[in-house]
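Asks: what's the 3D shape of this:
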Amino acid sequence: MMHQYHVGDIDISSIPKKKMYTPPKQPHYNQDKTSEFIIKLLQFLVPIAILGFAVGIRIYTKST
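Replies: Okay, the predicted model is just below:
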């Protein structure tokens, strides 16, 4: 049955050569990331502080 669907042979000279893997270039590591760290920390802590403050006021006003 394969003889029925056989189209032809592959010409090996037309196959492109394998390229070596080259890893992508990574940007230079910036040592001064303190400002970004502080901003990320504040984005996390400020909402939690507001929520804690609101819960504290709620408990305080409910008990009196």
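Asks: Going by C-alpha atoms from here, please, whenever you check contacts or count neighbours.
Replies: Will do.
Asks: For burial, what's the neighbour tally of Leu42?
Replies: 13 (other CA atoms under 10 Å).
Asks: which element is Met55 on?
Replies: One thing to correct before we go on: residue 55 is Val, not Met. helix 34-63 (DSSP states H and E).
Asks: Ok, Gln4 next?
Replies: helix 2-5.
Asks: returning to that earlier point: so which bits of the helix holding Val55 are buried?
Replies: The neighbour-count check on helix 34-63 (16 or more other CA atoms under 10 Å) flags nothing as buried.
Asks: show me what contacts Leu42?
Replies: Contacts for Leu42 (CA atoms under 8 Å, 6 or more residues apart in numbering) come out as none.
Asks: switch the cut-off to 10 Å
Replies: 36, 48-49 (CA atoms under 10 Å, 6 or more residues apart in numbering).
Asks: Please generate a structure for the following sequence too, so the two can be compared:
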Amino acid sequence: MASEPKTFTFEEVSKHAKISDCWVIIFGKVYNVTPFMEEHPGGSEVLLAATGKDATGDFEDTGHSLEAKDMMDKYYIGEVDQLTVPLTRAYTLSTPDKARSHSIIGSDPTQELMIKILKFLVPLLILGLVFTLRA
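Replies: All right, here's what the predicted structure looks like:
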């Protein structure tokens, strides 16, 4: 008779965010990927970036092979208590013409606007400096 899987809180899982101790959450399951850090094709940085959050989206976006998905069983250590996982906010921003819109997950719309403005202004400031110094 198989025993019940261990259930971890999100906070417990989040504490394991080092190369020497790395746990990730994918599809509500907790995996101790510490032994896999050196072998991961994307490098240990990819796995470290997946800590402290639900990494299901990252895992799905990468398009892992069936072999990679089968390999996960080896690292499975339990489940995450879904009630302890922070909700991810989603915002929909649209352009003034409302023709295009996109969803930004977990971002602040004000920050996104500031980033867009800075991406426009910084190159202009650099050009201004270049022309000023040449004169």
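Asks: Superposed, what's their TM-score?
Replies: Remark: TM-score between the superposed chains equals 0.43 [TM-score structural alignment, normalised by the length of structure 1]; 32 aligned residues with a CA RMSD of 2.2 Å.
Asks: Next, format the contacts of Leu42 of structure 1 as JSON lines and append distance to Met2 of structure 1.
Replies: Shown next, in JSON lines, are the contacts of Leu42 of structure 1 (distance: CA to CA, whole Å):
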{"residue": "Glu36", "distance to Met2 of structure 1": "64"}
{"residue": "Ile48", "distance to Met2 of structure 1": "70"}
{"residue": "Ala49", "distance to Met2 of structure 1": "73"}
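Asks: Which strands or helices does the host helix or strand of Leu93 of structure 2 pack on?
Replies: Using DSSP H and E, Leu93 of structure 2 falls within strand 90-94. Strand 90-94 of structure 2 is packed against strand 101-105, helix 109-134, with contacts defined by 3 or more CA pairs under 10 Å, 6 or more residues apart in numbering; DSSP states H and E.
Asks: Kindly calculate the angle that that strand makes with strand 101-105.
Replies: With axes from the mean of the first three to the mean of the last three CA atoms, to 10 degrees defining the directions, strand 90-94 of structure 2 sits at 150 degrees from strand 101-105.
Asks: Just want the angle from strand 90-94 of structure 2 to helix 109-134.
Replies: Going by the same axes, to 10 degrees, strand 90-94 of structure 2 makes 50 degrees with helix 109-134.
Asks: Go through strand 90-94 of structure 2 and flag the buried ones.
Replies: Under 16+ other CA under 10 Å, strand 90-94 of structure 2 has no buried positions.
Asks: again, but for stretch 17-24 of structure 2
Replies: Per 16+ other CA under 10 Å, stretch 17-24 of structure 2 contains these buried residues: 17, 19, 22-24.
Asks: Closest one of those residues to Ile104 of structure 2?
Replies: Relative to Ile104 of structure 2, the closest of the buried residues of stretch 17-24 of structure 2 is Val24; by CA to CA it sits at 22.4 Å.
Asks: Roughly how far does the closest one sit from Ala90 of structure 2?
Replies: Here Val24 of structure 2 is placed at a distance of 22 Å from Ala90 of structure 2 (CA to CA, to the nearest Å).
Asks: got it, and Thr62 of structure 2?
Replies: For Thr62 of structure 2, the distance to Ala90 of structure 2 - CA to CA - is 20 Å.
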